[in-house]
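# Mind looking at a prediction? Sequence and model below.
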Amino acid sequence: MKKRLLAPVAIVSVALILSACTTNPYTGESQAGKSGYGAGIGAALGAGIGLLSSSKHDRGKGALIGAAAGAALGGGAGYYMDVQEAKLREKMSGTGVSVTRQGENIVLNMPNNVTFDTNSSNLKPAGANTLTGVAMVLKEYDKTAVNVTGYTDSTGARAHNIVLSQQRADNVASALIVQGVAANRIRTYGAGPDNPVASNSTAAGKAQNRRVEITLSPL
């Protein structure tokens, strides 16, 4: 009897997970969206809770109701971030800013050649224009926290690099606020030379390490 009850739930869960697979418009490869996985897992967990909490005669109904509720909860934040990610990819196309997904978080990597001159915290015009596009998406999807982290390469004194990276993060945050992003959503950090993404032994590696990252997380 339990097998009969759980079969429809299993079908729904698998369908939701499969629906998460989309084609990356930049690589042409299949990739997994987060919302379908969350919805599928939520459906399975919700079905189990519904099955256990229902009377013997209502277990089928309880399992399906639980599956529906679980799918909604499991897919909600993931879907919200999926759509926001797609919008950001569209806005950032051709700007030199990369958009990557880390779990439920979205990370924008703004390289130094887009945003700031060497040893400067003044935003370049290209960087300001790029942040206008970012701000448009952030205002539309306002249920996300915005963490802005500035980084430098390892050249020079660490204390100077920490201050410089903080100033850059603050100026990026200020540009977003001027464009209408709520200040209470934004936090800034100056990480200096920490967490390099490339070797500091080459000029190319140092250029990659000089960056500002904007990490978006669901509230």
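Arrived safely, thanks for sending.
# switch to C-alpha atoms for all contacts and neighbour counts from now on
OK.
# So what's the residue count around the spatially closest residue to residue 176 that is not a sequence neighbour?
Of all residues not flanking residue 176 in the chain, residue 135 sits nearest, at 5.6 Å (C-alpha to C-alpha, 6 or more residues apart in numbering). By the criterion of other C-alpha atoms under 10 Å, residue 135 has 20 neighbours.
# A helix includes residue 135, no?
Yes - assessed with DSSP: H, G, I helix; E, B strand; the rest coil, residue 135 lies in a helix.
# how close does it get to residue 112?
The gap separating residue 135 from residue 112 is 19 Å, by C-alpha to C-alpha, to the nearest Å.
# With residue 21 instead?
Using C-alpha to C-alpha, residue 21 is found at 33 Å from residue 112.
# cool, residue 41 as well?
40 Å.
# Check residue 90 too.
According to C-alpha to C-alpha, residue 90 stands 21 Å off from residue 112.
# and the two? which has more neighbours close in?
Between residue 90 and residue 112, counted using other C-alpha under 10 Å, the more crowded position is residue 112 (24 against 13).
# Contact partners for the more buried one?
118, 207-208, 210-212 (C-alpha atoms under 8 Å, 6 or more residues apart in numbering).
# second one coming, line it up with the first:
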Amino acid sequence: MCVKRSSFLAGGLIATMLVSGCQVTNPYTNESQNAKATNGALIGAIAGAAIGVASSSKNDRGKGALIGAASGAALGGGIGYYMDVQEAELRKLLQSSGVSVTRSGDNIILNMPNDVTFGVDQTDLSQRAQQVLNSVVLVALEYDETKLNVMGYTDSSGAESYNLRLSQVRASEVANYLTNHKVPAQRVASHGMGESKPIASNQTKQGRAENRRVEIILSPMPNA
């Protein structure tokens, strides 16, 4: 009974906060939010807060309510809103990391250049890369309706077959780091793309450096 009462109280508190703070504006993007998405976010927040309270220990119920409300609000607001909040968190966590965060529709693309991830011709993740991936893990665990596709790319130097294999190994290293840190394996996939899809000219040193990269594409899962 006490848990149930706490759930409703926490849900009511979160709902009040959301009504006053984001009734017409998405607080994560500062863009106008339609009423349907806002109402969905409110419903999701209440449900998420209740679940968060019910599934937390007595001393952690307040924290559980806030976490549940955040993810519940995002999911309740629709797929676009759900990805908005993840994008905002990733931008905050990855600021000054050297990793770019871009948006393409409902997909969030993290571009990890090679100077962040691997040494020249190496397949061991750098300490810097691990710090970046720790931030990605935090967001992935909070928003569990998102798929993470890891794509490895190289420049065109050397044999094409070697580059393809190198890109596959590097993508796998990143994916394994995510799953080894509790992101469910069914949510993570890795692909080696080799020399394909360059984003700069392979005729210059700078261009080749840009093409050597790992991208993590976060997409809503089909049932999200």
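Sure, I can see it. Quick caveat: nothing in here was measured; it's all calculated off a predicted structure.
# if we can go back for a sec, so the residue nearest to residue 176 of structure 1 touches residue 179, yeah?
Yes - between residue 135 of structure 1 and residue 179 there is a contact at 6.1 Å, judged by C-alpha atoms under 8 Å.
# give the contact list for residue 137 of structure 1.
84, 87-88.
# let's see it at 10 Å
By C-alpha atoms under 10 Å, 6 or more residues apart in numbering, residue 137 of structure 1 lies in contact with 84-85, 87-88, 91, 131, 181.
# How about residue 103 of structure 1?
By C-alpha under 10 Å, 6+ apart, the contact list for residue 103 of structure 1 reads 33-34, 78, 81, 217.
# Go through those residues one by one and say which ones hold in structure 2.
For the contacts of residue 103 of structure 1, the subset whose aligned partners also touch in structure 2 (both residues aligned by TM-score structural alignment, their matches' C-alpha atoms under 10 Å) is 78, 81, 217.
# Could you pull out the strands in structure 1 for me?
Using DSSP state E, the strands of structure 1 run over 21-23, 30-32, 98-102, 105-111, 144-151, 186-190, 211-218.
# now the angle from the longest helix seen in structure 1 to strand 144-151?
Counting residues, the longest helix found in structure 1 (DSSP state H) is helix 59-92. Per axes from the mean of the first three to the mean of the last three C-alpha atoms, to 10 degrees, the angle that helix 59-92 of structure 1 makes with strand 144-151 is 40 degrees.
# which other helices and strands contact helix 59-92 of structure 1?
Judged by 3 or more C-alpha pairs under 10 Å, 6 or more residues apart in numbering; DSSP states H and E, helix 59-92 of structure 1 is in contact with helix 2-19, helix 34-53, strand 98-102, strand 105-111, helix 125-140, strand 144-151, strand 211-218.
# what comes up buried for that helix?
Using 16 or more other C-alpha atoms under 10 Å as the test for burial, helix 59-92 of structure 1 gives 59-82, 84-85, 87-89, 91-92.
# how far does it sit from the chain's center?
15 Å (C-alpha atoms, centre = their mean, to the nearest Å).
# nearest residue to the residue most central in space within structure 1 other than its sequence neighbours?
Compute the mean C-alpha point of structure 1, and by C-alpha atoms, centre = their mean the closest residue is residue 106, 1.5 Å away. Of all residues not flanking residue 106 of structure 1 in the chain, residue 216 sits nearest, at 5.1 Å (C-alpha to C-alpha, 6+ apart).
# what's the matching residue for that neighbour over in structure 2?
Matched by TM-score structural alignment, residue 216 of structure 1 corresponds to residue 218 in structure 2.
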